[in-house]
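J.: sequence unavailable; structure follows:
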């Protein structure tokens, strides 16, 4: 879907919203359509837990592998039946507004992706209040470097994040890989229902645990960095999909479109997709289904690149 020529600037700026409106815009559970907010969050957790238990019971795996020295720096790797170091690796960062969620309930996509020959890595990071945004970005960077070092013959690393996890994945476009002694073989990014400018969050209740200053938010906003620097892609063939659900909030839509437009202007191979009839939570929990449009989009991205 090409929206490169579209302008989002005519939409009301978040700075002009009332405190109550801003709060609603950045509360995705307020916009669900098939269930109430509480039931949606329970269902999201239940599906994630069941998918993770099923993956651990039916797939070869390496669990709780340390990628750094801190207690929270762990990841799980799930393998297809034919194990090989020369596999595509799909690396997933969970959402939860940087203050909830866990790798232990986020293996939604493991069964359908491993069935097609993709290794799946689900990453933990220190959520707030234990971790700061700066620490989380550094941890995610470490995890990607770890996968590359452990599997140097990989057929491509594909980074995916949902919500806050999409923000962390997007920050990898700005990573200083030299500092980590490796250049990962990044072939694709799948950014699902993400936030790319964190400054609005400073003015919502979500910041109570994060304790972000405006400066913290700006430093950790890929939208702002790419607008200013227009960082050139290391690999012009690396495909970035910016994805949002039809029933995500208008602010999530605006942020996703503006981030896509910035990538497009910067010369990245980027595309924007709005998935029909899903909300902020269904868009990710449906990845348990092999025929789901996003599951197929992921597989198409991986296998046409590798």
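T.: Structure received. Computed from a prediction, not measured in an experiment: that's the story for all the values here. Numbering: from 1, shown residues only.
J.: for the rest of this, base every contact and every neighbour count on C-alpha atoms.
T.: OK.
J.: quick one, helices of the stretch 201-306 of the chain?
T.: Ranges of helices in the stretch 201-306 of the chain, per DSSP state H, counting those that start in this stretch, are 207-210, 214-219, 222-229, 250-265, 282-285, 293-305.
J.: how many residues are close by the spatially closest residue to residue 295 that is not a sequence neighbour?
T.: Using Cα to Cα, 6 or more residues apart in numbering and skipping residues adjacent in sequence, the residue nearest residue 295 is residue 287, 5.7 Å away. Residue 287 sits with 23 neighbouring residues when counted by other Cα atoms under 10 Å.
J.: would you confirm that residue 287 contacts residue 111?
T.: No. Between residue 287 and residue 111 there is no contact under Cα atoms under 8 Å: 9.2 Å.
J.: next, the one to line up against it:
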């Protein structure tokens, strides 16, 4: 693996702001848990990390299932709870699943857990009386990969759409990087677990990537978008100026953000379901 390829995927040392960004994520997530209604730790499997948190929105509004990033090896649903506040304010219900991590779990096992988590989230929402009008899978980085994979899984549910922020669509470039030490990706993994190498989903897809991200991440987002569009699928990609891989998740908290616009483009503004709130998060 060439040094420049490694640098396209492993770049934490080049972003000294990372610690400050994580601290803000944690602070905003703590506030979300403290101020929003939430059912925490709903089990969907036997592994300690196979649990989800459900933030109820307006009954009948769409349910967003959001997967955290961390290269399938780190981070947690708790750190990404900040995404719930703007989505719930807009009317959506939000489920935040955890999932087993590498190297304890293989990537195929992680993908399987994610699909089960989506189904469990929809069942939990129904049990809570929310009766969602549609299901959206979303995530950041590795979480965006999982969201895209759940759109293809028979273990999941038929999705209305996917919002993939800084997605990893093709696993092949990760083989041979230091990230692969825990993942141990095989050629079969690349073929069977790369959204870019699989049949395309019927769900609509919104890709989002930061203009200050590496060429690898921008290329994955735009490349998979082009593949989908060329075959007649409903997909678009937004490139957001001034944002990198660490700063882009917090963009969802900005009013009228492109990330919120992506959700609204997929779901519309359901009449009588927090409609004014949905509009306030607005179009770009």
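T.: It's in. Since the model is a prediction, treat every value here as computed from it, not as a measurement.
J.: quick check: the gap between the counterpart of the residue nearest to residue 295 of the first structure in the second structure and residue 185 of the second structure.
T.: Matched by TM-score structural alignment, residue 287 of the first structure corresponds to residue 252 in the second structure. Residue 252 of the second structure sits at a distance of 32 Å from residue 185 of the second structure (criterion: Cα to Cα, to the nearest Å).
J.: likewise residue 222 of the second structure?
T.: From residue 222 of the second structure over to residue 185 of the second structure (counting by Cα to Cα), the distance is 23 Å.
J.: equivalent analysis for residue 36 of the second structure, please.
T.: Residue 36 of the second structure sits 39 Å away from residue 185 of the second structure, taking Cα to Cα as the criterion.
J.: of these two, who's got more company?
T.: residue 185 (20 against 15).
J.: corresponding residue for that one in the first structure?
T.: So, by TM-score structural alignment, residue 185 of the second structure is matched to residue 212.
J.: ok, the closest residue to its match other than its chain neighbours - contacts?
T.: Leaving aside its sequence neighbours, residue 212 of the first structure sits nearest to residue 202 (Cα to Cα, 6+ apart; 6.1 Å). Shown in contact with residue 202 of the first structure (Cα atoms under 8 Å, 6 or more residues apart in numbering): 211, 212, 213, 214, 217.
J.: what subset of those residues is buried?
T.: For these, a burial check counting by 16 or more other Cα atoms under 10 Å picks out 212, 217.
J.: just put the contacts of residue 202 of the first structure in a markdown table and tack on distance to residue 276 of the first structure.
T.: Output for those, formatted as a markdown table (distance: Cα to Cα, whole Å):
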| residue | distance to residue 276 of the first structure |
| --- | --- |
| 211 | 35 |
| 212 | 33 |
| 213 | 35 |
| 214 | 34 |
| 217 | 31 |
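J.: let me know the closest of the contacts of residue 202 of the first structure to residue 80 of the first structure.
T.: Distance to residue 80 of the first structure, by Cα to Cα, is smallest for residue 217 among the contacts of residue 202 of the first structure, at 38.4 Å.
J.: surely the closest one is in contact with residue 195?
T.: No. With contact defined as Cα under 8 Å, residue 217 of the first structure does not reach residue 195; the gap is 11.3 Å.
J.: hang on, the earlier thing: show me the contacts for the residue nearest to residue 295 of the first structure.
T.: 108, 109, 112, 294, 295.
J.: contacting residues around the equivalent of the second one over in the second structure?
T.: This points to residue 109 of the first structure. Under the alignment (TM-score structural alignment), residue 109 of the first structure pairs with residue 83 of the second structure. By Cα under 8 Å, 6+ apart, residue 83 of the second structure lies in contact with 29, 250, 252, 253.
J.: mind checking how far residue 83 of the second structure is from residue 94 of the second structure?
T.: Distance from residue 83 of the second structure to residue 94 of the second structure, by Cα to Cα: 9 Å.
J.: ditto for residue 172 of the second structure
T.: To residue 94 of the second structure, residue 172 of the second structure is 31 Å away according to Cα to Cα.
J.: who has more neighbours out of those two?
T.: Legend: neighbour count by other Cα under 10 Å for residue 172 of the second structure and residue 94, higher for residue 94 (28 against 14).
J.: doesn't the more buried one lie inside a strand?
T.: Yes. Assigned with DSSP: H, G, I helix; E, B strand; the rest coil, residue 94 of the second structure falls within a strand.
J.: just tell me what it corresponds to in the first structure.
T.: In the first structure, residue 94 of the second structure lands on residue 120 (TM-score structural alignment).
J.: surely that match is in contact with residue 112?
T.: No. Assessed by Cα under 8 Å, residue 120 of the first structure is found out of contact with residue 112, at 10.3 Å.
J.: helix, strand, or coil at residue 76 of the first structure?
T.: Going by three-state DSSP: residue 76 of the first structure is strand.
J.: what residue in the second structure is paired with it?
T.: Checking TM-score structural alignment: residue 76 of the first structure goes with residue 53.
J.: next one: residue 94 of the first structure
T.: Match for residue 94 of the first structure (TM-score structural alignment): residue 68.
J.: and for the closest residue in space to its match that isn't next to it in sequence, the neighbour number?
T.: Distances taken as Cα to Cα, 6+ apart put residue 143 closest to residue 68 of the second structure, at 4.8 Å, once the chain neighbours are dropped. Residue 143 of the second structure: 26 surrounding residues under other Cα under 10 Å.
J.: so where do the strands sit in the stretch 101-250 of the second structure?
T.: 135-140, 161-165, 204-210, 235-240 (DSSP state E, counting those that start in this stretch).
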